[in-house]
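Engineer: Let's see this in three dimensions:
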Amino acid sequence: MIIVWGAIEASEQNLAELLALSLAHVRRSRLEPGCIQHSVQIDAENPHRIVFYEEWQDTAALQTHFAVPASNDFVRQLRALCQTTPEMKIYRAEPVEM
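Structural biologist: Presented below is the predicted three-dimensional model:
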């Protein structure tokens, strides 16, 4: 499984627009093949920080997601509106049996 974590900082003026864009992106992405989970949250300690969490079946599914034109449009719009440089980390993960 591939895990993607990301975060952006929004200004007060752009927060509502960034949240709307983010929710539309998350809802669209959930329908893509190989998407296990895709979510967006507001940081409880910083209400201007928007955090993304994604789980993908494999690298191929994530690469396909990155190639979707709507995903590229979302990234362009996001970068134009966010207050800071977006953060993104990608991890390969395996479930741990306890």
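
Engineer: from here on, contacts and neighbour counts on C-alpha atoms
Structural biologist: Fine.

Engineer: Quick check: next helix or strand after the longest helix anywhere in the chain?
Structural biologist: Counting by DSSP state H, the longest helix found in the chain is helix 15-29. Of the helices and strands lying after helix 15-29 in sequence (DSSP states H and E), the nearest is strand 35-42.

Engineer: quick revisit: which parts of the longest helix of the chain are buried?
Structural biologist: Using 16 or more other CA atoms under 10 Å as the test for burial, helix 15-29 gives Leu15, Leu18, Leu19, Ser22, Leu23, His25, Val26, Ser29.

Engineer: Which of these sits closest to Arg92?
Structural biologist: Arg92 lies nearest to Ser29 out of those, by CA to CA, at 19.0 Å.

Engineer: Let's see this one next, to set against the first:
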Amino acid sequence: MKQDTTERSERSFSSLDDIRSYKEELREQIRQDRDVISTKWNDLFHREEPAPQNKAQKIMKVLSMGTGVLDGAMLGWKLYRKYQEGAFLFGKRRRK
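Structural biologist: As a prediction, the model looks like this:
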């Protein structure tokens, strides 16, 4: 795919058609590189998880998601209670 710099410098153009053909070659190389990059990007970041195949896997997926939501809600509640009424932002201290 890649060309040496010496090969690029030795190329000579005698007409506009030569330039057009070279331009089309470069466009095709760019398209191929873009396809390779997008394929690798999608393989790396957009992997699809396999769907649960049986009832036990479905239940485990629901339980896992449910515990994640519950954990997030508990964390939010704890942070709210700790930093309520701007105590964290404005330096007020809670009285016990």
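
Engineer: TM between them?
Structural biologist: For this chain pair, the superposition-based TM-score is 0.23 by TM-score structural alignment, normalised by the length of structure 2; 30 aligned residues with a CA RMSD of 3.3 Å.

Engineer: picking up where we left off before, so which elements touch the longest helix of structure 1?
Structural biologist: In terms of contacts (3 or more CA pairs under 8 Å, 6 or more residues apart in numbering; DSSP states H and E), helix 15-29 of structure 1 is packed against strand 35-42, helix 69-81.

Engineer: Would you mind getting the angle between that helix and strand 35-42?
Structural biologist: Relative orientation of helix 15-29 of structure 1 versus strand 35-42 (axes from the mean of the first three to the mean of the last three CA atoms, to 10 degrees): 170 degrees.

Engineer: so helix 15-29 of structure 1 versus helix 69-81, what angle?
Structural biologist: Using the same axes, to 10 degrees: helix 15-29 of structure 1 against helix 69-81 is 160 degrees.

Engineer: Please state the offset of the helix ranked longest in structure 2 from the chain centre?
Structural biologist: When structure 2 is parsed with DSSP H, its longest helix is helix 16-45. Mean-position distance between helix 16-45 of structure 2 and its chain equals 21 Å (CA atoms, centre = their mean, to the nearest Å).

Engineer: C-terminal to that helix, what's the next element?
Structural biologist: helix 55-82.
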